[in-house]
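**Q** no sequence on this one, just coordinates:
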């Protein structure tokens, strides 16, 4: 799809037209050993099935059920790299910086009745051949519509801010955004932007990943229905595959949790600019025609 020898368009311009991050195109595998990459894939699948597993429980599973000759310190480090934490109360790896403000959780007993009332967002590890990337997605709770997403090599606050900014540019500002207490989401860069847009911030209670349940469920769906099935070779293939899957998820896939409707049937917004799907379609034609 991206032509390295295109006569008129640079790789940078082609990536911009296709809305493909150059971090995906120029992706270099992370410096993890083959064993660590294998362990991370096993951990990710087991965590989706049993998110109560913290480091001690996962270490026991890997040693006793899978036969890996590893220790707790290795798994503790991999949990940090992957951004995982157990659903059970107790110490977790997704921690705010001590100087960052924590906001109260506002969704308990809240009746969610319309689009753009509440968005949830989170970051998830995504395996690719000989490495991994991070996926951030933002879901509208009322409709289950994915209002935006992006990939990155690192979990930076700037990346998170830029992703939520694009969502708001495309769909308008929601009333509430709910996140976990990770340092990216508690940073002044991220929270300051939301407050400047008039958004109310809500954060999961400490050690309560279930407070962000809708985005957590989405990770399970996208991984089982797309990522694990396709075993993407590199960041660019992953980006292109996810563009197709997100379009399917939003506009074709019917969800039992919303009475077999499609997210697009329930989601209503007033876009500030052309939607991502339309941009991608027009950009593809532009690159092909160039």
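**A** That came through fine. None of these values were measured; they are calculated from a predicted model.
**Q** going forward, measure contacts and count neighbours with C-alpha atoms only.
**A** Noted.
**Q** how about the helices in the protein?
**A** Ranges of helices in the chain, per DSSP state H, are 11-18, 22-25, 34-49, 55-60, 72-82, 157-171, 183-186, 188-196, 213-222, 228-230, 235-251, 263-266, 276-289.
**Q** From the contact counts, what lies against the last one?
**A** It refers to helix 276-289. Under the contact criterion of 3 or more CA pairs under 8 Å, 6 or more residues apart in numbering; DSSP states H and E, the helices and strands touching helix 276-289 comprise helix 11-18.
**Q** For residue 80, which residues are in contact?
**A** By CA atoms under 8 Å, 6 or more residues apart in numbering, residue 80 lies in contact with 93, 94.
**Q** what about it, distance to residue 245?
**A** With distances defined as CA to CA, to the nearest Å, the gap from residue 80 to residue 245 amounts to 28 Å.
**Q** again with residue 125
**A** According to CA to CA, residue 125 stands 17 Å off from residue 245.
**Q** So those two - more neighbours on which side?
**A** Counted by other CA atoms under 10 Å, residue 125 and residue 245 do not tie: residue 125 has more neighbours, with 21 against 18.
**Q** Skipping its backbone neighbours, what lies nearest the more buried one in space?
**A** Across the structure, with CA to CA, 6 or more residues apart in numbering as the measure, the residue nearest residue 125 apart from its sequence neighbours is residue 134 (4.8 Å).
**Q** so what's that neighbour up against?
**A** 123, 124, 125, 126, 151, 152, 153, 154, 155.
**Q** Report the contact partners of the third one.
**A** Residues near residue 125 by CA under 8 Å, 6+ apart: 44, 82, 83, 132, 133, 134, 135.
**Q** May I ask you to confirm that residue 48 is in contact with residue 222?
**A** No: between residue 48 and residue 222 no contact is recorded; they are 11.2 Å apart, counting by CA atoms under 8 Å.
**Q** okay, now residue 240: neighbour count?
**A** Taking other CA under 10 Å as the criterion, the count of residues near residue 240 is 16.
**Q** try this one side by side with the last:
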């Protein structure tokens, strides 16, 4: 049996997709449907663009420029010829019915993918990208996880079945991995950091936290949208509960976490200790190097220890019940606008029982905050 040849994408096409993902206004599902690719490609090309962006500014790319001019002219002539021929065939295709054009599609063609054949024959093609049922299930899993963080994939499957969904455990596990959650209970250490990722000890046991900027903490949470989902990272001051900075991303990468960290450091100075979980984004050298450069002690939660980063977990509960679950966000821009309003409310006007009914800003700045009219 002849194997199917993998579709090749041009560098310009990849860069167009990567830039759309980098903009962050659309989910990876929307980008995948827009460009008719698999959603993992959008994430991978965005990551590749970020990793190689510095190469564009090295200034040593001019060698061989003149020698390529002749080849470039030849390519432009070839493109012009193919454009004329394509327009000629397109006019002929318009005379055929949709059924006749569908009959011309060759499944398993070794060089032209099914998607490309549909484009050439002007037959509308819908990419699966990510089915709506998956998005509905992830929403339900995320919501239940806030109420029962100790539910693993087995209990979560039973919960979903009782909601009327026929689903197996493997699918539940896949969806839980996608949104970055797992049951929180003591377990053997079965997860190993990536290459070069060091795990640091937990420094907060028995520590008296009694002032702002003594300890900061961070975490990432899944945020459902009408057509996909985003990831939210936030950095808080442990003592005052103040949200110091936050970022939203359509991919689960390190860069948006570093952006949030650098903003918090620029606006509020450096804490004594920075606490995270053992996620790959926070154990990466790119992230920990920023902390080391500022002389910050690094603390990491125990694996699966929910209470080690309890105040960030409480923040997620508040954000989701008081903001996210009340609105069907259309896109990333809509989400960012709502989060900007919510975190301003959370810091300045939301009274916290654990802070003796003061706001995080009042505790952080140690004085009542006067709001602008």
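**A** Sure, I can see it. Since the structure is predicted, the reported quantities are computational estimates derived from the model, not experimental observations.
**Q** ok, back up a step: mind checking which of the contacts of residue 134 of structure 1 are in strands?
**A** Among these, the residues falling in strands (DSSP state E) are 123, 124, 125, 126, 151, 152.
**Q** which one among the residues you listed gets closest to residue 72 of structure 1?
**A** Checking those against residue 72 of structure 1 with CA to CA, the nearest one is residue 125 at 19.9 Å.
**Q** Counterpart of that closest one over in structure 2?
**A** Residue 125 of structure 1 maps onto residue 222 in structure 2 when the alignment is built from TM-score structural alignment.
**Q** next one: residue 254 of structure 1
**A** In structure 2, the residue paired with residue 254 of structure 1 according to TM-score structural alignment is residue 351.
**Q** Equivalent analysis for residue 213 of structure 1, please.
**A** When structure 2 is aligned by TM-score structural alignment, residue 213 of structure 1 is paired with residue 310.
**Q** what about that match, neighbour count?
**A** Using other CA under 10 Å, residue 310 of structure 2 has 12 other residues around it.
**Q** Likewise for residue 257 of structure 1?
**A** The number of residues packed near residue 257 of structure 1 is 9, by other CA under 10 Å.
**Q** cool, and residue 204 of structure 1?
**A** Residues within reach of residue 204 of structure 1, counting by other CA under 10 Å, total 22.
**Q** aligned partner of it in structure 2?
**A** Using TM-score structural alignment, residue 204 of structure 1 lines up with residue 301 in structure 2.
**Q** Enumerate every residue touching that match.
**A** Residues touching residue 301 of structure 2, when contacts are defined by CA under 8 Å, 6+ apart, comprise 201, 202, 275, 276, 277, 278, 308, 309.
**Q** taking the residues you listed one by one, which sit in strands?
**A** When DSSP E is applied, the contacts of residue 301 of structure 2 are split such that 275, 276 fall in strands.
**Q** Mark which of the contacts of residue 301 of structure 2 are buried, thanks.
**A** Among these, those buried by neighbour count (16 or more other CA atoms under 10 Å) are 275, 276, 277, 278, 308, 309.
**Q** Next, work out how far apart the counterpart of the fourth one in structure 1 and residue 92 of structure 1 are.
**A** It stands for residue 278 of structure 2. Aligned against structure 1 by TM-score structural alignment, residue 278 of structure 2 finds its counterpart in residue 181. As judged by CA to CA, residue 181 of structure 1 and residue 92 of structure 1 stand 10 Å apart.
**Q** so where does residue 72 of structure 2 fall, helix or strand?
**A** Assessed by DSSP states H and E, residue 72 of structure 2 sits inside helix 69-93.
**Q** Read off where the helix or strand just after that helix ends up in structure 1.
**A** Downstream of helix 69-93 of structure 2, the first helix or strand assigned by DSSP H and E is helix 98-103. Under TM-score structural alignment, helix 98-103 of structure 2 corresponds to no residues of structure 1.
**Q** do the same with stretch 324-338 of structure 2
**A** Stretch 324-338 of structure 2 lines up with residues 227-241 of structure 1 when matched by TM-score structural alignment.
**Q** what about residue 73 of structure 1, neighbour count?
**A** When counting by other CA under 10 Å, one arrives at 12 neighbours for residue 73 of structure 1.
**Q** so who does the most centrally placed residue in structure 2 touch?
**A** When structure 2 is reduced to its mean C-alpha position, the nearest residue by CA atoms, centre = their mean turns out to be residue 251, at 2.5 Å. Contacts here follow CA under 8 Å, 6+ apart; on that basis residue 251 of structure 2 touches 28, 43, 230, 231.
**Q** Now the third one. Nearest residue, chain neighbours left out?
**A** Leaving aside its sequence neighbours, residue 230 of structure 2 sits nearest to residue 250 (CA to CA, 6+ apart; 4.7 Å).
**Q** Alignment lookup: the one you found to structure 1.
**A** Residue 250 of structure 2 maps onto residue 153 of structure 1 when the alignment is built from TM-score structural alignment.
**Q** gap between its match and residue 114 of structure 1?
**A** Counting by CA to CA, the gap from residue 153 of structure 1 to residue 114 of structure 1 is 34 Å.
**Q** neighbour count winner among those two?
**A** Between residue 153 of structure 1 and residue 114, counting by other CA under 10 Å, residue 153 is the more crowded of the two (19 against 14).
**Q** and the more buried one, what is it in contact with?
**A** Residue 153 of structure 1 touches 23, 27, 132, 133, 134, counting by CA under 8 Å, 6+ apart.
**Q** I figured the third one hits residue 126, correct?
**A** Yes: the pair formed by residue 132 of structure 1 and residue 126 meets the contact definition of CA under 8 Å, at 5.5 Å.
**Q** what's near enough to touch residue 99 of structure 2?
**A** By CA under 8 Å, 6+ apart, residue 99 of structure 2 lies in contact with nothing.
**Q** And it, how close does it get to residue 156 of structure 2?
**A** To residue 156 of structure 2, residue 99 of structure 2 is 45 Å away according to CA to CA.
**Q** and if you look at residue 270 of structure 2?
**A** Distance of residue 270 of structure 2 to residue 156 of structure 2, given as CA to CA: 40 Å.
**Q** With residue 41 of structure 2 instead?
**A** Spatial separation of residue 41 of structure 2 from residue 156 of structure 2 under the definition CA to CA is 29 Å.
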